[in-house]
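Sequence and computational prediction follow.
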Amino acid sequence: MKDSLVNAAPTAEQPRSTPGWTVAVVACAAQFMVVLDTTIVNVALPSMRADLHLTSAGQQWVINAYLLSFAGFLMLGGRAGDLFGRRRMFTAGLVVFTLAGLLGGLATSGPLLIAARTFQGLGAAFLAPAPLALINSHYADPRTRNRAIAAWSATATAAGSCGILFGGLLTDGPGWRWVMFVNVPIGAALVAVALRALPGDDGAGRGRALDVPGAVLVTAALSCASYGLSELEGRSWASPLTGGMLALAAVLLVAFVLVEARGEQPLMPLRIFRSRSLVLGNAAALAVGAVTTSVMYFITLYLQHVLGYTPMRAGLAMLPLTVAIAVSSLLVRRVVQAVGARLPLVVGWLLTAGGLLWQSRFGVDGGFVVDVLGPGVLIGLGLGTTVLPMTIAATSGVPARDAGLASAVMNSARQMGGGLGLAALNALAGAAAVTAAATVRGYAAALTGAAGLALCAAVLALLMPSPQPKPKPEPEPG
């Protein structure tokens, strides 16, 4: 979420001459909750599986249910905030997100937990777009607004690392259910503050259309595709269930494109895909989501299932990877300013692929420094290097009126990549594990597949437009 709507233009909607920090604090807290829930569950997965008797496919759906509903309804959530009021949609999304956390913590079976995670993703889709929009509309002074946006961005980076750490701490302590319950007191407090302190707005047009069919179609298509891919673990491509679900996903995707092409107020206007940079940037976003989610998933399982780490120790072991992502994403800015987005994106993917291939060599008696720390830092440096150039590519080359839309599409693509990539790589890991009778070889096969995806992303990055050279100053006459 760090990158969502980063290009949204400031507006003069209800500016305050003496702004307090209430809006910024609420925005940062909401951002923290949304990003936290993309990572906090990973460390708790083995405990969830044992307690609720989840299958391997069910275990990965605890992650995917959140990501896919989040991705499918994210643009609808942003659009609803513009039309019906950001405070109203922010509060509604926060209520759904908080109640879903409560239901997830009380779940007595795998399907109930997955359903709760689905509703949590839906709440996040309506909650996530509002904080940055509220900051932009509330703080009239550019310097104050920029400080608030910087704090909002830093919160996303911190939440990713804290999610891994908190997940281990809570799972080892009061139990995995508190990974879900932790959102309840925070969410309840934020709802109370939002209703009391956030500025109200009526939205831009109550009578204008909201593309609900488009959001439902794209979410259903992603869910069917993910389910079909996950079933490859135990079935072939030609099986009725697997083939049928993938065919249904294709039909739903075509229907979505037709609805968007013919709708008066489409969720995703197809005109934005005329930009080659935007298309390749969104391909990179898909790959970033797939690789990041899969690495977190498989390394966490390896640490606990194979090396016997406790959840807390596994969380600490994963921390260097998340810190490396944060550090390299900050250091790459000057490089991008100097040489453009293409070269850093290629280098980032090559580093990521190298780290994944190194990581895939781990064994049942692996050591922390060689098999976890070293490759994890290399993967983190590579992924962090890709984030900024990916964002620039996916949000450049479009008209100013579509800048916010392009950013929302990129963020949706990143969440979609996480869900679909995890489903495909989990099927690869399951198939390898069955044939080789070794779980560790299954995880290694999945990470090798992720390395292949990173290399494909590096090749696509080479096709990005070259940076335009700066014009040389003309010599003065005489």
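Thanks, I have the structure now.

When you work out contacts or count neighbours from here on, use the C-alpha atoms and nothing else.
Noted.

The stretch 201-350 of the chain: helices as residue ranges?
212-230, 240-262, 276-301, 311-339, 342-359 (DSSP state H, counting those that start in this stretch).

Any idea which of the ones you listed gets closest to residue 380?
Proximity to residue 380 (CA to CA) singles out helix 311-339 among those, at 4.4 Å.

Could you name the helices and strands sitting against the closest one?
Secondary structure elements in contact with helix 311-339, counted by 3 or more CA pairs under 8 Å, 6 or more residues apart in numbering; DSSP states H and E, are helix 22-52, helix 142-172, helix 276-301, helix 342-359, helix 374-395.

Return the set of buried residues in that helix.
For helix 311-339, a neighbour-count test (16 or more other CA atoms under 10 Å) marks 311-326, 328-329, 332-333, 336 as buried.

can you check stretch 300-311 too?
Under 16+ other CA under 10 Å, the buried positions of stretch 300-311 are 300, 301, 302, 303, 304, 306, 307, 309, 310, 311.

next one: stretch 210-226
Buried residues in stretch 210-226 (16+ other CA under 10 Å): 210-211, 214-226.

Closest to residue 180 out of the residues you listed?
Using CA to CA, the buried residues of stretch 210-226 come closest to residue 180 at residue 223, 22.3 Å.

just checking, that closest one touches residue 68?
Yes: counting by CA atoms under 8 Å, residue 223 touches residue 68, with 6.7 Å between them.

hang on, residue 12 in a helix?
No: Residue 12: not assigned to a helix; according to DSSP: H, G, I helix; E, B strand; the rest coil it is coil.

Find the nearest non-adjacent residue to it, please.
residue 137 (5.8 Å; CA to CA, 6 or more residues apart in numbering).

just residue 460 next, same as before
residue 280 (6.9 Å).

Any idea how many residues pack against that neighbour?
22 (other CA atoms under 10 Å).

okay, pairing it with this:
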Amino acid sequence: MSLTETPPPAITTLTPRLRLVLVLLLAAQFMLAVDFSILNVALPVIGQGLGFPLGRLQWIGTSFALCAAGFTLLFGRVADLFGRRRLFLGGLAVLAVASLAGGLAGSPEVLLAARVLQGLATAAVTPAGLSLLTTSFPEGPLREKALGLNGALMSAGFTTGAILGGVLTDLLSWRWAFLVNVPVALAVLLIAPAVIAESRTSGPRPALDLPGALTVTVGLLAVVLGLTQAGERGWGSPYALGALGAGVALLLLFGAVERRVAEPLVPLGVLGRRTVAWGNLAGLIAFLTETSLVFLLTLYLQKVLGFSPLAAGLSFGVLGVGTVAGGTLAPRVIGRIGSRRTLIVGGVVQAVFTAALLGLGTSHASLWPLLVATFAGGVGNMLVIVAFMVTATSGLTDGEQGLATGLATMTQQIGITMGTPVMSAIATGAMTGTGTLAVLTGLKTAIAVNSALVLLGVLTSAVFLRGGSGRTSVV
């Protein structure tokens, strides 16, 4: 597919307008990251307040994750074809309405509907906002700085969500976990139209690949549903295996469809680039390992050291500081050694400090080594995440940025969804017996696997991104 682009003027410094564009886009992305984790601490309170049956509580998170991951690739391409700013603002408007509805919900059905709409809004705003970021800032130091700040705030948002959810629930009400989105979304909606220019492909608009859109969206929905069911019912559950099998079959069908249609949703030439394929694999491993490590350490702090949920959440503030530091440092590191070497260096740092957690014990003296390791591991993880975003969006035209950021967002959300059920299954399977020591043994086994996965990401980046310009085929 050939897309004609109107080349933007060369930009070498951050103008006041670009600074405001950056602030608006980062504020939106930070808010979306917070939404992933803000309700985790509040789930039992929500269940009591709205009369949620215990067995249905998980659907508050699952309904959001299904839509956020399942529709992101479709919306990323829609942003390319119909306007990135238009989709970004429309998604924010839906998010504001959904958050208000969730905050005022009087029944489980209304709350779940609000979470579905929040997930759909996230699937639209995240790739649209990222593609606005990559098209507003030219490839090079400015884009790397913007993506570094975006990555830092995104990862800090996951940590902030856990802390903020506990604080709001304890001091005010769980409803404020929804309502806090409304003023932020409205502020961005009021300012953005005057600051952010529309960005879309010029020339004749290609037709949207509906068969491809249908197969990939339903396939991703089935995969995410299967992963969440595996975490809740076990990996041998027929519900989990059936959903995963259906998802894999639909994604294979999607690949066959894309080979035949004239205007594919995902041109295979883009997926064939080393930077896109192996960059996204590195990103998948980075998100899977770090988010699942937070889950494992939450269990450690509460089940082994006896911390309260709020105290455990506050302990991850150090990890948040580490991710912000890593995001700030990443553009400088990439500028000096390149994105491939940054993927390797960051992965090695993350793997080493994740492995250091194998020395944790049952006394509170283990808290200090944990804080040091999570800080340093957070720095390494953020180096990988920023380098992954730079790698996966480099060497592509502006007309392909929505697709590239849609793929990157899908990678992020699948990684976040996969991590917890995978590591939970490993930890549970390794817990022989009962009691604190059994829990600690299971957690250490999962931590060891987590560190090994990080090293696998380092190895694939070192081998398959070597000498790749972004235009070299994977095969």
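Cool, got the structure. As the structure is a prediction and not an experimental result, all values here were calculated from the model.

ok so, going back, please name the residues that touch the residue nearest to residue 460 of structure 1.
Contacts for residue 280 of structure 1 (CA atoms under 8 Å, 6 or more residues apart in numbering) come out as 393, 394, 460, 461, 463, 464.

Buried only: go through those for me.
393, 394, 460, 461, 464.

just these now: which is nearest residue 94 of structure 1?
Checking those against residue 94 of structure 1 with CA to CA, the nearest one is residue 394 at 28.1 Å.

That closest one matches what in structure 2?
Aligned against structure 2 by TM-score structural alignment, residue 394 of structure 1 finds its counterpart in residue 392.

And the spatially closest residue to its match that is not a sequence neighbour, how far from residue 395 of structure 2?
Nearest in space to residue 392 of structure 2, with sequence neighbours left out and distances taken as CA to CA, 6+ apart, is residue 276 at 4.5 Å. According to CA to CA, to the nearest Å, residue 276 of structure 2 stands 9 Å off from residue 395 of structure 2.

higher neighbour count, these two?
A direct count of neighbours by other CA under 10 Å for residue 276 of structure 2 and residue 395 places residue 276 higher, at 27 against 17.

contacting residues around that one?
Counting by CA under 8 Å, 6+ apart, the residues that residue 276 of structure 2 touches are 270, 391, 392, 393, 404, 470.

how about it, what's its match in structure 1?
When structure 1 is aligned by TM-score structural alignment, the residue opposite residue 276 of structure 2 is residue 278.

Look up how far residue 173 of structure 2 lies from the residue nearest to residue 392 of structure 2.
Counting by CA to CA - residue 276 of structure 2 and residue 173 of structure 2 are separated by 43 Å.

ok, now residue 194 of structure 2?
Counting by CA to CA, the gap from residue 194 of structure 2 to residue 173 of structure 2 is 35 Å.

and these two? which has more neighbours close in?
Comparing residue 194 of structure 2 with residue 173 by other CA under 10 Å, the one with more neighbours is residue 173, at 17 against 9.

Can you classify the residue opposite the more buried one in structure 1 once aligned as helix, strand or coil?
In structure 1, the residue matched to residue 173 of structure 2 (TM-score structural alignment) is residue 175. Classification of residue 175 of structure 1 by three-state DSSP places it in coil.

What are the neighbouring residues in contact with the residue nearest the centre of structure 2?
Closest to where the C-alpha atoms of structure 2 average out (CA atoms, centre = their mean) is residue 412, at 3.4 Å. Residues in contact with residue 412 of structure 2 (CA under 8 Å, 6+ apart) are 283, 284, 287.

So it lies in a strand, does it not?
No: with three-state DSSP as the criterion, residue 412 of structure 2 is helix rather than part of a strand.

Aligned to it, what sits in structure 1?
With TM-score structural alignment as the criterion, residue 412 of structure 2 matches residue 414.

And residue 240 of structure 2, by the same measure?
In structure 1, residue 240 of structure 2 lands on residue 242 (TM-score structural alignment).

Quick check, that match in contact with residue 235.
Yes: contact status for residue 242 of structure 1 versus residue 235: in contact at 7.1 Å, counting by CA under 8 Å.

the more surrounded of the two?
Shown here are residue 242 of structure 1 and residue 235; by other CA under 10 Å, residue 242 has more neighbours (22 against 17).

Next, count neighbours for the nearest residue to that one once chain neighbours are set aside.
Once flanking residues are discounted, residue 242 of structure 1 sits nearest to residue 228: 4.7 Å by CA to CA, 6+ apart. For residue 228 of structure 1, the count of nearby residues is 26 (other CA under 10 Å).
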